[in-house]
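Q: Sequence first, predicted coordinates after that:
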Amino acid sequence: MPLYIRFVAVFIVIFHLIFLVESSESILIEFCNTLLSLCDMSGALPLTINSLKHKTGFNMATDGMTVYIACSQCHSIYPLETSQRVYTFKKFSQSAICNNNLFKVSTGNYSLPAMIYPFNSEVRLATKILQARFHVQDQFRMIQIWRECNYIIEKNQLTMQELANGIVVPCGYARITKKIADGFSFMKADEWKSWCVIYSPFVLKHVLPAKNLENWILFVDACRLLTKPSINDKEIDEAHSKLQLFCTRFQTLYGKSAVTPNMHLHLHLGECVHDFGPIYAFWLFSFKRYNGLLKNIETNQKGGFESTMMKRFLERTYIGSFIQSFVNHLPQFAIDFLHRISNSQDQLAALHPSSTASTFSLSDFVEYSLNPCHSALGCELLPPSVFPIKLDQRITMCKGHYECLLEFYRHAYGSHDLFGHYSNCESNQIFVNNRIEKMKRISLLGQEYSSGSYFRTYYLENNSEDKAAFPGRILYLFQHLITINETVITHTFAFVEWYSSYSLGSYQPMLNEGIELWNEPSSVLNYECIIPVHRLYSPIAIAKYRFTITSEFKRLVTPLPQKIEA
């Protein structure tokens, strides 16, 4: 098949899968065939989408799928070619035969199965993982109880919503823009998660009595620990103790009748984590999200929606590999175009790992963000999933920011004389140019950062070996190149502003709720405004707030767990 015809064929298959319904593919194929006929290449393409999939090899995505006839009552399955008309399965030896009809009543020689079961071994393996559910029912039950106690009333909900709208929630956490004011109606699971670990400690501060709030924070603290992507034995035991204390005090505060079975199940979460690893690895969020994706699949093909959903699922999963199979037959710009229209760019790193993938050390990278004594220069290897990085055009740094960058190099490399200013660099110095390439965003092991993102980073406290987390805001992300010993070295940095410590020192009025109090950001420019992206520990939720009308605005910081998605 000639190059251009191969490209057209692959494009039609992908375009049909992503954008078209079944009735439209014939029009597209006819158009392309007509276009090719004008170039004296009539009949170059098959006339049906199935033939085109077979010709391009895309049918391999669904070749492993088998369809069975299934019973809606006893769930037994039979091959499509079975001669049986009713189900003969017995659930137990003493049970009666199911005797459910295999086929719908039909006319003619064709009988339509009453129910089908599409099966694929890869999908079966993917869905065989144990799933855990975040206990959203208990959270909704708590709202109901607080309403019954008149702690939450309609007026409170409006105030709570106003406070919630002032919280800046990082990427990866659901925002609750109006559902609190609407009485927590139609909240999704990820919104309940955000409500629990981010919103509730802040907005309930002046709504619940002290004892009730203190008890709720036990549940919040346990959830913050258990929803971490990585967790140790000490944290598991701490979470279990908090849940146990929460359940005990809950019964005291609200009575035995308010206790639900799920509260008993909380006490088994520790065992589940010990047995299966972090809840983050086996909860239902990704499973439920896939249900949403499946629900949006067009199912107007012949043969039943079950088979259509299975086929579409397999085809969309396979599409990145399918495009890459033509990498030696199509030019790179065509491959990039096909990835772009199919939104399969994220699969590129997995399909073609970079040359640094084999030398990248996950433990070292995590150590840079966790241990301030493990210094990073900014040129260390980044996770392979970061690439390719989309960079803007090279620009010139402003004078003040350049001075910060130059001072950073001198401090990080431990030599003031080694690096020279671009305007008067001597021959024995390393030239530090003032040109940088900004990037809009970067994803570090599942944590998304961009201009304006809030984060925290660990540093050693003054005159101490104790480490402490300091919050800041990213003004922009950028890469900078310097040449050392004739080798061009790429550094990846964030230019940040830091929030200064609260003036009253250790006084933290919301520390029990897991919320830290900080002053407004400092305007001081120095080398500490430049940090390697390796040092970014985790995102934070932040809110601007003042305790009285006459007091100054402060920043309320809610630390969030670090993600490690290797």
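A: Received it, and whenever you're ready, just let me know what you need.
Q: Please make it C-alpha for all contacts and neighbour counts, starting now.
A: OK.
Q: what's in contact with the longest helix anywhere in the chain?
A: Secondary structure of the chain per DSSP state H: the longest helix is helix 233-254. Helix 233-254 is contacted by residues 212, 215-216, 218-219, 221-223, 225-226, 258-259, 263-264, 266-267, 269-270, 273-274 when judged by Cα atoms under 8 Å, 6 or more residues apart in numbering.
Q: Need the buried ones from the residues you listed selected in PyMOL.
A: To isolate the buried ones among those in PyMOL, judged by 16 or more other Cα atoms under 10 Å, type:
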select buried, resi 212+215+216+218+219+221+222+223+225+226+259+263+266+267+269+270+273
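Q: Could you measure from the nearest residue to Lys440 once chain neighbours are set aside over to Ser538?
A: Distances taken as Cα to Cα, 6 or more residues apart in numbering place Ser450 nearest to Lys440, at 5.7 Å, with adjacent residues excluded. Distance, Ser450 to Ser538, using Cα to Cα, to the nearest Å: 13 Å.
Q: also this one, for the comparison:
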Amino acid sequence: MDNGRLMKDKQKLIPTVGHGACLILPGGRNILGGSLFTQFLNADENTANSSSDSEDDQQTSPTFEADCFEVSLDSTQPSPMTCPPTVPCLPEHNEVLTASENESSAAESVVRGALITVSCDIPAARKVSQFLGHKANKGCSRCEFEGERENPRDVTSRMSYFTVVEIVPRLNDTVRSQAVEFLGATNATEVKKIQKKNGVRWSQLLKLTYFDIVTMTMVDPMHTVFLGMIRHETDLIFQDPLFCKESQRVFSSRLKCLRVPYDVGRLPSSLGEKLEFSNLTADQWKNFALIYAKPCLWDLLPPDSYESICMLCDIVQLIVQPSLTDADISRLDYLLKSHHRYFENIYGRFQVSVNYHVALHIPDMIRDFGPPHAFWYFSFERMNGVLSGLPNSNRYVELELFTKFLQDIDIESVLPHDPLVTSWPHLDDILPVAREMSSSVIHPSLLNIRVKSMFATSTQDMYDLQLSIDKGDTNMFGFEWKVEYLPPTRLDLQVTKDFYLKLLCFYEHLYEGNSITVIPRIDKHARCSVNGLSLTSDLHSSDRSSRVKAYFAVVDSEPGYPYFGIVRFFFKSLVIIKGNSFNPTETTKSHDLAYVQWFQFYNGSDDPFFQITDEFYDGDEIISPRRLVSRCVLLKAYSNSPYKFVVEFPA
């Protein structure tokens, strides 16, 4: 999909590494854009303040210092009668950030910055952008929806954000007018009345004339979905009296049997026994939804409850994708709305917290700013973890950590060394070179999506496509399709007679009509990196990544059908293709191949999972590793089950 309709409408957006972006304005000036991540701390306890404000709460106000573009916190509620502090330096204010080696140096570097998004959890986002918290009547920063209080006379009572009416979005111009109205209040009573009516106060970000405070104040999927919806619904499941001790025992057994690859985050081993989920990180909740929830809870819940958690798992599956099409976004929107209604029907309207409402806005944010990877909170929390590990005196923590952080940065590497250099090269001169360098390289996750889509949805010459990939003819796809073998490796091995006959049959089918000679020696490899996946085999000490999925064309004009197997080993093989009357040249060609045995299906249905047996099909054991599109794990639902579930891992 494109990089977002908002930036496409207002200015050209060219994404770069991380959360920054280069904006090319109509005037031709290059501007560094970035996201503002904040975390509000309790001044006494130095812990995250997750409490939410109502109309009467007094909250801290972020202020910005123009000379260093840093965030500081006032200790008092901003008064609408006082002059607001300075604003960030931005192009329209004709201000610049300067940096030099020392005070006497005359060489300065001009850096222009633009704030693209405010990405925080809900309490922090409300404090930065000055929308009222989710206990207020208008608790959403993106629409005019008003929550329903369980007890209208008690402002601390539970609120329902069950959304059945059509969402009316807030408008930037309207919010700005309401903020100016708040700023013009002359007494405390009027202030309280205005903010209760509009659900918004004055924010210093409104002094940035380009800043759309509604659209650019983000809903963070990490807090909203992973730490909010998934955690809440899981707690409700395990608190249900219908989830008895026998169900807990089966759940714990399945959890332990899921031997996931080492590069996939694992859950604590004692999790199933204690059902204690309070200490799970956002990444663990994400993995719980992607991998563990569906197979471990199957047949242990009422059908409605299981259907609800499966919908939520499908939502997470879409949110974590590095690339989303318009069809993906439409499906995400449908799943969010369906789950919203389904969840309320099962657990009641007052279990529908603000997270379930604001999540309905995620599809619109993806249309504006791209996939959630571009704006979610993981990178900020990861940096928090890095900084928290730095030594400090526990007295001036922020100052000491920031000083240490600056000491570790090589500022010389990002500044011009030549004092005569007064400007950076224009992006138009750099981007064509960057595009040319990256045209033949594709990100592993995007490669995996493209390959899966090619095998699963293509309906044209599917059988010929398989043959071309097995031959190694991959230039047709327009990108570099590497197969990288990893140790341990055993070179120049003599093959057995049975394996040689299988290899000969494979090549005769591959080069039908040609006279060939198969070299009876191969190089064996235990591991392989292909399609954005790290795969292992029986030759490796760990077989956790040896169960794989591939598509086979049954009919040439239909998409491929998935099969699941276990990789015995990877190998390179040579074949001599002798000439014919049309091409008399004799060639020796090397092939990247894998020896895979394919499990027989128990019933061939994928509802709720594909079910397989321990028996193998005969034939098609030799295949190009480029056709292996995902890793899987096998799980027995019960100890006496005649079949196993296939649980597929995301890339």
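A: Nice, thanks for sending it over. What you see is a predicted model, and the numbers here were worked out from it, not measured in a lab.
Q: So after superposing, what's the score?
A: The TM-score (TM-score structural alignment, normalised by the length of the first structure) is 0.61; 410 aligned residues with a Cα RMSD of 4.5 Å.
Q: For Ser450 and Ser538 of the first structure, indicate the residue with more neighbours.
A: More crowded of Ser450 of the first structure and Ser538, by other Cα atoms under 10 Å: Ser538, with 25 against 18.
Q: Counterpart of the more buried one over in the second structure?
A: Under the alignment (TM-score structural alignment), Ser538 of the first structure maps onto Ser630 of the second structure.
Q: so who does that match touch?
A: Applying Cα under 8 Å, 6+ apart, the residues near Ser630 of the second structure are 533, 548-550, 648-651.
Q: If we use 10 Å, what do you get?
A: Ser630 of the second structure makes contact with 448-449, 452, 530-535, 545, 547-550, 564, 648-651, according to Cα atoms under 10 Å, 6 or more residues apart in numbering.
Q: what helix or strand is it on?
A: For Ser630 of the second structure, the host element (DSSP states H and E) is strand 628-635.
Q: picking that back up, check whether the residue nearest to Lys440 of the first structure really touches Ile474, as I assumed.
A: Yes - when contacts are counted by Cα atoms under 10 Å, Ser450 of the first structure is listed as touching Ile474 (7.1 Å).
Q: what touches both of these two?
A: Common neighbours of Ser450 of the first structure and Ile474 (Cα under 10 Å, 6+ apart) are Ala494.
Q: Would you agree Ile145 of the first structure falls within a helix?
A: Yes - assigned with DSSP: H, G, I helix; E, B strand; the rest coil, Ile145 of the first structure falls within a helix.
Q: contacting residues for the counterpart of it in the second structure?
A: When the second structure is aligned by TM-score structural alignment, Ile145 of the first structure is paired with Leu236. Residues near Leu236 of the second structure by Cα under 10 Å, 6+ apart: 305, 347, 351.
Q: Could you rerun that using 7 Å?
A: Counting by Cα atoms under 7 Å, 6 or more residues apart in numbering, Leu236 of the second structure touches no other residue.
Q: Which helix or which strand is home to Cys32 of the first structure?
A: helix 25-37.
Q: do the same with Tyr459 of the first structure
A: strand 454-460.
Q: which SS class is the alignment partner in the first structure of Cys313 of the second structure?
A: Matched across to the first structure, Cys313 of the second structure falls on Val220, judged by TM-score structural alignment. Three-state call for Val220 of the first structure (three-state DSSP): helix.
Q: any idea which helix or strand comes after the biggest strand by length in the first structure?
A: In terms of residue count, the longest strand belonging to the first structure (DSSP state E) is strand 467-484. The helix or strand immediately downstream of strand 467-484 of the first structure is strand 487-501, counting by DSSP H and E.
Q: mean per-residue distance, that following strand to the second structure?
A: Superposing on the second structure and averaging over aligned pairs (mean Cα distance after the TM-score superposition for the first structure), strand 487-501 of the first structure comes out at 2.3 Å.
Q: Quickly note the distance from Lys242 of the first structure to Ile395 of the first structure.
A: From Lys242 of the first structure to Ile395 of the first structure the distance is 52 Å (Cα to Cα).
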